[in-house]
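>>> Below: sequence and its predicted model.
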Amino acid sequence: MYGQFFILFAMIVVGYYGYRKGWLTREVNKGLGGLVMQATIPAMLVTTIANIEITNDILVGFFLMMAAQAAAMMIFGFLMRLYGKARKLDGRLLDMLDITTGSLNNGFIGLPVAAIFFGDVGVMYMSAGVLGLNLYLWSYGVYVLGGKQGGSGGQMGKTFLKGAVNPNCIAIFLGLALTLSHTVQFVPQALLDFLTRLGDLSTPLSLIYIGALAGSSGIKQLFHEKDALELSIVKMLAMPFLAWAVMLIVPAGDMAKSIFLVTAALPAAVVVPMMVEKYGYGEKMSSDIVLLTTLISVVELPACVWLAHFLY
């Protein structure tokens, strides 16, 4: 396991060093992120899910995990809203705080971590979190950030479909369709090999992207943002603790409990500051929280992975 931790850290360091040396510019890294989310991760999801022998228990666990993670994000975001009120934060920032701290970066970080430490079934359960995140962000998230007005039902539906129907979600359902219908055997082997090779790029490129994101942020300056730092620390300590407490009473399988615990230690989702800029207020603090929680997760995630293996 320690060798896998080294891989995780080393790839992040490569991205950080590459940005600081000028090999990766902000524009190049943005393009790299787009490549990962639009091409390599969907390829990984299709081939991984399509090649899993899905039992009824795994399928039920998948949809329960999706619902559980969406619910956890809503509940924890609400708790952080209460914390912000108690700390007398500017009231205009509470909607941003709710969605930013409730969100989880299942895509860029969650899926690579699941692939490294938990194998194909872990990726399957983490992909349920990707669906849960999209459901959360593009329905509840837009509703909250838009001042709980949201426009007409039709407008809300269009916003949800535009955000939620994306390559990752399509890839998850395509993979499920292929394995449940046993039609993956009819897909040309050359195409499967291509998608597998493309999907194999997801872990290194995702971690390099995260490292470069940290390299572009001006880490010293970030740690002077006292409110964002406090909120980030609270999120990264409280959310895994609450997830562990919930798993004490929930009769889930060991893999589901492990993924749920590790997911709770993920940083805030990278897409949220862009949503805040479009629909709400507080994009700067949202971005700071995303970057700070990402930095904290570099230390916290290995600890939670170890704890998950130890407990379950």
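Arrived safely. Since this is a predicted model, take the numbers as computed values, not measurements.
>>> From here on, just use CA atoms for contacts and neighbour counts.
Noted.
>>> and the end-to-end length of stretch 211-224?
Across stretch 211-224, the terminal residues are separated by 20 Å (C-alpha to C-alpha, to the nearest Å).
>>> Of all the residues in it, which ones are buried?
Within stretch 211-224, the residues scored as buried using 16 or more other C-alpha atoms under 10 Å are 211-216.
>>> List the contacts of the helix or strand Asp227 falls within.
Taking DSSP states H and E as the criterion, the element that holds Asp227 is helix 226-247. With contacts defined as C-alpha atoms under 8 Å, 6 or more residues apart in numbering, helix 226-247 is touched by 76, 80, 101, 222-223, 257, 260-262, 264-267, 285, 288-289, 292-293, 296-297, 300.
>>> Could you tell me which residues make contact with Thr293?
232-233, 236, 266-268.
>>> Just the buried residues of the contacts of helix 226-247.
Looks like the contacts of helix 226-247 have 76, 80, 101, 257, 260-262, 264-267, 285, 288-289, 292-293, 296-297, 300 buried, using 16+ other C-alpha under 10 Å.
>>> Restricted to helices, list those residues.
Counted as lying in helices by DSSP state H, out of those, are 76, 80, 101, 257, 260-262, 264, 285, 288-289, 292-293, 296-297, 300.
>>> The residues you listed: which two are farthest apart?
The span of those, defined through C-alpha to C-alpha, is set by Lys257 and Met285 at 31.5 Å.
>>> Give me the neighbour count for Asp227.
15 (other C-alpha atoms under 10 Å).
>>> and the helix holding Asp227, which residues are buried?
228-229, 231-232, 235-236, 238-240, 243-244, 247.
>>> and here's the other structure:
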Amino acid sequence: MRLPKMTAWLWLEVAVLELLLALWPLFALIVAGYYLRRLAFPNEAFWPGAERLNYYMLFPALLFSSLATAPLDNPALPRLALAVMLALASAWLALLLVRRLRGWPAGRFGAFAQGILRFNTYLGLAAVGSLFGQPGLTLAALMLALMVPTVNVLSVWSLTAERGVSVRSLLLPILKNPLILACLGGALVNLSGLGLPGGSDRLLSLLAAASLPLGLLCVGAALKPEQLGGEVPALVGNSLLRLLAMPSLAWAVAYGLELPAMESTVLVLFFALPTAPTAYVLTRQLGGDSQLMAGIITLQTLLAAASLPLLLMLVAG
């Protein structure tokens, strides 16, 4: 009876080691970005420019190339679409109920909603690539094509609900989002059958290769630990909901739909990611509680260093 038990423990140790080996370089880049900015290296003007370069050029190149070559007839797509929409709809309905009970104004509700619904895409794709390689990145790109527009619509609505929102003001940020445009363009190229001729695939792969490490450095540079001093219960509660409750919801949906192992893991991973640093920019632009949003982003990113390996280990088990 001892041999199976020892074998199971050995497998668990190997799985944990593989997860740590895949994830620790990602968080090392985040920490490096934090200290580089605090040391003013290369200079303060570098980081906003790096964020814009990544957001408008490098990261869209990664999404475009992934979807342009993805098998859009993949049988995983309908399953993933159903799983993503079920999980997001459940979370959104719960948020609306809590808002009604607590009476949150739109500025505060928008920060809480983004803390629970949005996700750090850079960290997610880097983790999926480390764990599953190109097949995982293809699944992740399909998921992003579904999640990015949906989450952006809900984020804008949550921040503007009290003022009323027109269709134009709701859709304009979506239509101008470079990530959404890249997903749409990649899907259209894929469906057209044109492919990526004339070395364009190599150009896109070079741009994409620079995206994830630069994105993780920028995530670290955007951390603001000084924002963690106020509203501790709100920050902790929001972080626990995002990092523990949301992946639990995703796991329940994946289990109910009987998703295959890799699809389940990718789904849970994206629902376990800390919220997106760009949520701070949107919150500030739309008059939300930007200080609360900055605190949520920072605390979730710090806690994710512990929660992500634990959750992935449980899902893999």
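Sure thing, it's come through. Not measured: the values here are computed from a predicted model.
>>> what's the distance between Trp9 of the second structure and Leu3 of the second structure?
10 Å.
>>> what about these two, which has more around it?
Trp9 (12 against 8).
>>> Quick check: which element contains that one?
Applying DSSP H and E, one finds Trp9 of the second structure within helix 2-38.
>>> Can you point out the buried residues in the next helix or strand after that helix?
For helix 2-38 of the second structure, the succeeding helix or strand toward the C-terminus, using DSSP H and E, is helix 46-53. Using 16+ other C-alpha under 10 Å as the burial criterion, the residues of helix 46-53 of the second structure that qualify are 47, 50-51.
>>> Other residues contacting whichever helix or strand comes after helix 46-53 of the second structure?
Next helix or strand after helix 46-53 of the second structure toward the C-terminus (DSSP H and E): helix 59-68. Residues from elsewhere that reach helix 59-68 of the second structure (C-alpha under 8 Å, 6+ apart): 54, 137-138, 141-142, 178-179, 181-190, 195-196, 201, 204-205, 207-209, 211-212.
>>> 6 Å instead, please
138, 179, 182-183, 186-187, 189-190, 204, 208, 211 (C-alpha atoms under 6 Å, 6 or more residues apart in numbering).
>>> Could you do stretch 165-185 of the first structure as well?
In contact with stretch 165-185 of the first structure (C-alpha under 6 Å, 6+ apart) are residues 38, 42, 45-46, 49-50.
>>> Repeat that for stretch 208-220 of the first structure.
11-13, 15-16, 19.
>>> matching residues in the second structure for stretch 258-265 of the first structure?
Under TM-score structural alignment, stretch 258-265 of the first structure corresponds to residues 265-272 of the second structure.
>>> chain center to that stretch: distance?
Put simply, stretch 265-272 of the second structure sits 9 Å off its chain's centre (C-alpha atoms, centre = their mean, to the nearest Å).
>>> in the superposed pair, what's the mean gap between that stretch and the first structure?
The superposed stretch 265-272 of the second structure is, by mean C-alpha distance after the TM-score superposition for the first structure, a mean 1.1 Å from where its aligned residues fall in the first structure.
>>> so how far is the first residue of stretch 65-77 of the second structure from its last?
Terminal-residue distance, stretch 65-77 of the second structure (C-alpha to C-alpha): 17 Å.
>>> What are the buried residues along that stretch?
65-71, 77.
>>> Stretch 274-282 of the second structure now?
By 16+ other C-alpha under 10 Å, the buried positions in stretch 274-282 of the second structure come out as 274-280, 282.
>>> can you check stretch 204-224 of the second structure too?
Judged by neighbour count (16+ other C-alpha under 10 Å), stretch 204-224 of the second structure contains these buried residues: 204-205, 207-208, 211-224.
>>> To what extent is the aligned partner of Leu21 of the second structure in the first structure buried, counted in neighbours?
The alignment partner of Leu21 of the second structure in the first structure, by TM-score structural alignment, is Gly3. Neighbourhood size, Gly3 of the first structure [other C-alpha under 10 Å]: 7.
>>> Enumerate every residue touching Gly3 of the first structure.
Gly3 of the first structure touches nothing, counting by C-alpha under 6 Å, 6+ apart.
>>> do you know how far it is from Leu131 of the first structure?
Taking C-alpha to C-alpha, one finds Gly3 of the first structure at 30 Å from Leu131 of the first structure.
>>> what lines up against Asp200 of the first structure once you look at the second structure?
Under TM-score structural alignment, Asp200 of the first structure pairs with Ala209 in the second structure.
>>> So for that match, what's the nearest residue that isn't a sequence neighbour?
Using C-alpha to C-alpha, 6 or more residues apart in numbering and skipping the chain neighbours, the partner closest in space to Ala209 of the second structure is Leu62 (7.8 Å).
>>> Sounds good, over and out.
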